[in-house]
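[1] The following block contains a protein sequence and its predicted model.
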Amino acid sequence: MKKNVLFVAVLAIALLFTNEMSAQKFAKLDKSPMDAAAYPSSYKESNKMVKVIYSRPQLKGRTVEKLAPAGKVWRTGANEAVEITFYKDVTFGGEVVKAGKYTLFTIPNENEWTVILSTAENVWGSYFYKEAEDVVRVKGAVSKSDELIEAFSIAFDGKDNDATMYFGFGNTIVTVPVKG
């Protein structure tokens, strides 16, 4: 009888523990999923010059100007501000930048965007942006896309140590040269 009671007690505790474990709540897919872009962009190339981690808001009938107002500091995506890592010293938009991890902000405008590298860390949005933490500010050239870019995107293209970083959103494409 004692063995049966002990067995039932152990079984009840095991079931409670199992239910506790299966009750774990996992977050649903984010509305602005996180993504990454790197140069070189080939997965076969492990010796990267730069990598960017960012979240991808979608227009969903809104305008770029609604999500990234002209003349105001923007987190350059959604959720956390963009994290950019340079694995070696580079020239970013014509300015020398030491290897390291930075936060990237932008100030959108019609003809050019100001692209900011900051020492800020672990920043949500641009709410706590401080100009005093700027490392460099460079100008990104603006061009227009014939096709609508629904989800904000960052990409790189180039050859050897001469690359271009692209921001694409709506019909706007912003370019910044990156040289290693």
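    Yes, it's here.

[2] From here on, just use CA atoms for contacts and neighbour counts.
    OK.

[3] next structured bit after the longest strand along the chain?
    When the chain is parsed with DSSP state E, its longest strand is strand 134-159. Downstream of strand 134-159, the next assigned helix or strand under DSSP states H and E is strand 162-179.

[4] other SSEs contacting that following strand?
    strand 90-92, strand 134-159 (3 or more Cα pairs under 8 Å, 6 or more residues apart in numbering; DSSP states H and E).

[5] Redo the ones you listed as TSV? Include mean neighbour count and distance to Leu104.
    Converted to TSV, the helices and strands packed on strand 162-179 look like this (neighbours: other Cα atoms under 10 Å; distance: least, Cα to Cα, whole Å):
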stretch	mean neighbour count	distance to Leu104
strand 90-92	20	12
strand 134-159	17	9
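
[6] Comparison target, given below:
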Amino acid sequence: MHKLIPVLLAGLFLLTGCREPEPQEPDADRRKSPIAIAQTTHQPSNTYVKIVYGQPYKNDRQIFGELVPYNEVWRTGANEATEITTTKEIMFAGETVPAGTYALFSIPRKEDSWTIILNKELAQWGAFDYNSKHDFLRVEVPTLSTDKVTEAFTIRFSDIQEDSTNIIMEWDQARVKIPVTFSNP
């Protein structure tokens, strides 16, 4: 009987030690910024668009060019990469985007435009593992500097019309506008 106990313990150890680890959600302690959601429903086409992002605050920091470097891929918020979901096809800055969920990255520039990226790789933490091979599209959109300082990075929908809206991203003194057009049924 004494010889059987080590064999049983070894078997038990092998069975419990060889399991694949359970997938883990990002640790809430890693999230330094609250989660925010911008959403709209376009009634004539019954299209729902939702953007989920981490909402960092300025907190007396120099944002663009320092905290968020120019000419580098940025997660467009904080924590996990920002994700945009659309339930039907839309025109995003003039480009056709099928229904689905995409990671939304951006490349801020000091000049008057940013590159906005929709990437097919979801559930990324920040832009650390960003891979351009998974890009669905890249578009250039205008940015402008404002006199008003926006403390919390904010994404919202504005100028909602019968067939269009704009996605507005604001932080510090930067404002970016991405036109979105809906198809009517």
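    Great, that's in hand. Since the structure is predicted, the reported quantities are computational estimates derived from the model, not experimental observations.

[7] What's the TM-score once they're superposed?
    Once superposed, chain against chain, the TM-score is 0.78 (TM-score structural alignment, normalised by the length of the first structure); 149 aligned residues with a Cα RMSD of 1.8 Å.

[8] picking up where we left off before, okay, the helices and strands packed on strand 162-179 of the first structure in CSV with distance to Ile107 of the first structure next?
    Below are those laid out as CSV (distance: least, Cα to Cα, whole Å):
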stretch, distance to Ile107 of the first structure
strand 90-92, 16
strand 134-159, 10
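
[9] These: which one's closest to Thr76 of the first structure?
    strand 134-159 (8.6 Å; Cα to Cα).

[10] Distance across stretch 97-115 of the first structure, terminal residue to terminal residue?
    13 Å (Cα to Cα, to the nearest Å).

[11] Please identify which of the helices and strands packed on strand 162-179 of the first structure is closest to Ile173 of the first structure.
    Among those, strand 134-159 sits nearest to Ile173 of the first structure (Cα to Cα), with 5.2 Å.

[12] Trace Ile178 of the second structure over to the first structure, please.
    Matched by TM-score structural alignment, Ile178 of the second structure corresponds to Val176 in the first structure.

[13] So the most centrally placed residue in the second structure: helix, strand or coil?
    For the second structure, the residue sitting closest to the mean C-alpha position, by Cα atoms, centre = their mean, is Thr82 at 1.0 Å. Here Thr82 of the second structure is recorded as strand under DSSP: H, G, I helix; E, B strand; the rest coil.

[14] looking at it, it is touching Lys50, isn't it?
    No. Assessed by Cα atoms under 8 Å, Thr82 of the second structure is found out of contact with Lys50, at 10.6 Å.

[15] ok so, going back, so which of the helices and strands packed on strand 162-179 of the first structure comes closest to Tyr39 of the first structure?
    Across those, closest to Tyr39 of the first structure is strand 134-159 (Cα to Cα), at 5.9 Å.

[16] could you check the angle strand 162-179 makes with that closest one?
    With axes from the mean of the first three to the mean of the last three Cα atoms, to 10 degrees as the basis, strand 134-159 of the first structure and strand 162-179 are set at 160 degrees to each other.

[17] follow-up on the earlier one: ok, the residue nearest to the centre of the second structure - contacts?
    Ile51, Val52, Tyr53, Gly54, Arg75, Thr76, Ala103, Leu104, Phe105 (Cα atoms under 8 Å, 6 or more residues apart in numbering).

[18] 10 Å - rerun?
    35-37, 51-55, 74-76, 102-106, 118, 122-127 (Cα atoms under 10 Å, 6 or more residues apart in numbering).

[19] So the closest residue to it other than its chain neighbours versus Val73 of the second structure, what's the distance?
    Leaving out its chain neighbours, the residue that sits closest to Thr82 of the second structure by Cα to Cα, 6 or more residues apart in numbering is Tyr53, at 4.5 Å. Note on Tyr53 of the second structure: its distance to Val73 of the second structure, by Cα to Cα, is 16 Å.
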